[in-house]
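J.: compute the structure for the input listed below.
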Amino acid sequence: MFCCLGSQFAHAQTTDSSTSAKSTSDKTELKYNLNESGSHFFKATFLNQTWLRFNQSNPGTTVVGDPKDNTFDIGLRRTRIQLFGQLNDRVLLYFQFGMNNFNFLNASPGFNTTGTISNRKIQAFFHDAVAEYLVFKDKDYLKIGGGLTIVNGLSRFTQPGVSNIMSMDVPVFAQATVDQTDEFARKLSIYARGQVGPFDYRVAISDPFPIQTNGAAPPALGPNASFALKGHTKQFQGMLLYSFFDKESNQTPGYMTGTYLGKKKILNLEAGLISQKKAVWYTGATASDTVYHPMNLWSVAAFLDMPTNTANGTAINAYLGYFNLDYGRNYLRYNGLMNPASGTTQAVGGLGGTQGNAFPMFGTGSVIYSQVGYLFRQNLLGGNGTLMPYAQAQIGTYDRVNGSVGVYNVGLNWLIRGHNSKITLDYQNRPYYIALPATGKLEEQGRRGQLVLQYQVFI
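T.: Modelled structure (predicted):
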């Protein structure tokens, strides 16, 4: 049966007129048509992102109990399988299964050196499981869906399509509650989304997970805000986008494209928000006085992705966004992507996870994020594809940090076959901190770097 199904996938025709005439030897997707026209189909995609990384460690970093000034590690940033399809004129079914941040430490929140039993074979899980109904036949005006989904408010980078991002990685701060009250940015939600003229919208009501279920010990109630351990409230979110030229892809629920590599002419303005009552708590006038506080996050941004010369295939990608983030009084959280370190001897201000490549990523305050990239002409390297250099800047101003938190990346994509086969070299420069005894605020003490070579395969 599996052999037969594989054969059907391999020989299924695509509905894209630009590729429908290609021979089966030049297939670019695994797709099984459910009707003759191909408008009803079921499709599979596979993604793997492998990292080779050298990192200058934050002060005090330890790796399995040993102090380390720097580390070299090999890991899988993302390994994913998507299964989705338009089952009939109105119903879409979407699943995504996979794992993230799998290195020698397995990025386990419970990792320790005391001999306590752990299990490196529990990483893979369902990221998405969504059913969606198209209300108006053949029109994208209104789609209603529900399940475990990345459909979010706030911004395009709160729901990024990671297989087609322009830079090596996304600005994770925009996935505002990632692995705190969600499942790797996914939430149990009901939503409505659609496109009406130049407007693209999405609204959702989400049922956030309790912080106690994220696999790590939650912080104790104290004078600085943290996600509340008591009570449960729903989360409301929405996003509105205005397109000046081409409309964006709207097929899969939520996911927004990072770059179309010059295949579309995109200029968008967007605004988004996430709001939840009593999401966080902290102590008030006395240690026994508990104050509950809402989480209110909003952003505005502009996104550009368009060809500069259609004849040779050059293109530009740019984004500029402002994020206003209220998680409650002095909320601050460190995060390091696929952190290569397991502990620290120099905890910063009572905050967890400050070792390795971590920096203050989430906090009450504001963030300005920008990126720009340029796609060189197609076949710049002959039959070996082309190049796309880029730069990113993330500048956060948080209530609990003196000065700004500036994190900068520069990189180069070697697009061997577009997003299907690409190698990215990325350098990141980030700050590290100490906590001032008098105020408890964080003060920058220096900077560290990280160099990553990523190979992405996507089909």
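
J.: contacts and neighbour counts: CA atoms only from here.
T.: OK.

J.: for residue 220, helix, strand, or coil?
T.: coil (DSSP: H, G, I helix; E, B strand; the rest coil).

J.: try residue 300
T.: Relying on three-state DSSP, one would call residue 300 strand.

J.: now do the contacts for the nearest residue to it once chain neighbours are set aside.
T.: Closest residue in space to residue 300, ignoring its immediate chain neighbours: residue 271 at 4.4 Å, by C-alpha to C-alpha, 6 or more residues apart in numbering. Contacts here follow C-alpha atoms under 8 Å, 6 or more residues apart in numbering; on that basis residue 271 touches 154, 155, 239, 240, 241, 298, 299, 300, 301.

J.: before we move on, what SS does the residue located most distally from the centre of the chain have?
T.: Within the chain, residue 286 marks the point farthest from the mean C-alpha position, 38.4 Å out by C-alpha atoms, centre = their mean. Three-state assignment for residue 286 (three-state DSSP): coil.

J.: and this one, so I can compare the two:
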Amino acid sequence: MRKIKILLFSIFMLSFQFSFSQGSPDYKGGFKIKFNDDGSKYLRVISWGQFQAVYNDDVPDNTSNLSFNVRRARVLLLSQITKKFLLVTHFGLNGLNSANLHPVGKGDGNQIFMHGIWGQWNLNDNHTVGGGLHYWNGISRLNNQSTLNGLTLDNNRQSWATIGLSDQFARHLGFFVKGKFNNFKYQLAINDAIVNGLDMRNPENGGAAVYGGKRILGSKDAGFAYAGYFEYNFLDQESNTLPYKVGTYLGTKKVFNIGAGFFSHPKGAVVANSSGKMEGENVSILAVDAYYDAPLNDDGSAISAYATYQSNDYGKNYMYSAYGTGSMLYAHVGYLFSGDVKKARYQPYMSYGTNSYDAIDDNRNVFGLGANMFLSGHNSKFTLEYKNQKFGDNNSTGTVTLQAMIYL
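T.: Purely as a prediction, here's the structure:
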């Protein structure tokens, strides 16, 4: 383990010596094809890839501790003919590795799928309605997190609180409304919950809840889920044209926001009483959070900080994968060192999350320590992160990940 950590750290430090120019003078907002002089009719293409080398100290004896994978490969298209409406199309794949590769590329694990496809109609300059397979989620900032500009290597897993349970990879099929009143921003959605989610268990008599309300009880009783997130921007205003929340602005903005959100799925969970009768239980998730991101001096140094508390009610003693009825407290903080924007810049960070569950006495505690190296802002960066997870009496699990990302 120690030798692998030293090797990965050496690779990371060596890359510092061969840094490319910072600033991306040719980027200027990405690949945008304008169809008129004022740019109101356009097609914008955003593409990105994240490539990882991962060392895991908790694997079976016959399995290598080191693996390589494509964490994400995505394409996002923004299409607009008039400022009155916008079409967003998002497709790609996730987690491509040697276990799910296929000899001729036909396996389930390596297939591109639709992450999102929705239309937005602007009622006026400040308020919008839309519908489709969308990412206008509720609960918290991290439940709406972009994967392009995060502070940490990846999003806090438990903050994507409904992924695969009521949605398709954190995207719901439904309608939304979003907008702002001066510094106050809001987004609300009504969604048609997924029928066949990840939790395909059936309830046991007198046992814990199962997240399968629509599958077991039917769409009449458990068809729809409701979500919302509200925030107040005290300092610089953040854009809400798209739902993807920025993780760190690298000192280009001075932002302080507080927020609160919810997710409600009536009868989304199911329990079986002592006689075996199926009964629906409401799923209710609530959160409050705060985000601060600001330059510290004129030398380019900056701080990024975030904290959230989340109350999770998935039904009686619910436990499945990373999710369970209980509560979560999570925070992270990062410091961007001063430096020339035309050269590589460095940003160490740390994160900590603790999750409690009604079903058991033990907590899940996750600690992360890492650093970003920006070759061209978020458009080209390397991230090295150590993450340690301890769950109850189980041995702690440590992973070291080196990730390279290009975003255009």
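
J.: what's the TM between chain one and chain two?
T.: The TM-score (TM-score structural alignment, normalised by the length of structure 2) is 0.87; 375 aligned residues with a C-alpha RMSD of 2.1 Å.

J.: export the contacts of residue 271 of structure 1 to CSV and append columns for distance to residue 380 of structure 1.
T.: Shown next, in CSV, are those (distance: C-alpha to C-alpha, whole Å):
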residue, distance to residue 380 of structure 1
154, 37
155, 33
239, 38
240, 37
241, 34
298, 40
299, 37
300, 36
301, 32
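
J.: how much space separates the residue mapped onto residue 180 of structure 2 from structure 1 from residue 144 of structure 1?
T.: Alignment note (TM-score structural alignment): residue 180 of structure 2 maps to residue 195 of structure 1. The gap separating residue 195 of structure 1 from residue 144 of structure 1 is 12 Å, by C-alpha to C-alpha, to the nearest Å.

J.: how about residue 404 of structure 1?
T.: On the measure of C-alpha to C-alpha, residue 404 of structure 1 and residue 144 of structure 1 end up 41 Å apart.

J.: what helices or strands is the helix or strand where residue 448 of structure 1 lies leaning on?
T.: Under the criterion of DSSP states H and E, residue 448 of structure 1 resides in strand 442-458. Contacts defined by 3 or more C-alpha pairs under 8 Å, 6 or more residues apart in numbering; DSSP states H and E place strand 442-458 of structure 1 against strand 41-56, strand 405-419, strand 421-435.

J.: quick one, what contacts residue 246 of structure 2?
T.: Counting by C-alpha under 8 Å, 6+ apart, residue 246 of structure 2 touches 145, 146, 149, 150.

J.: counterpart of it over in structure 1?
T.: Per TM-score structural alignment, residue 246 of structure 2 is aligned with residue 257.

J.: which secondary structure state does the residue nearest to residue 300 of structure 1 sit in?
T.: Going by three-state DSSP: residue 271 of structure 1 is strand.

J.: what's the counterpart of it in structure 2?
T.: Mapped onto structure 2 by TM-score structural alignment, residue 271 of structure 1 lines up with residue 260.

J.: OK, contacts around the residue nearest to residue 327 of structure 2 when sequence neighbours are not counted?
T.: Take residue 327 of structure 2 and drop its neighbours on the chain: the residue closest to it by C-alpha to C-alpha, 6+ apart is residue 311, 4.5 Å away. By C-alpha under 8 Å, 6+ apart, residue 311 of structure 2 lies in contact with 285, 286, 287, 326, 327, 328.

J.: and the helix or strand encompassing residue 311 of structure 2 against structure 1, how far off on average?
T.: Assigned by DSSP H and E, residue 311 of structure 2 belongs to strand 302-313. Mean deviation of strand 302-313 of structure 2 relative to structure 1 after superposition (mean C-alpha distance after the TM-score superposition for structure 1): 0.5 Å.
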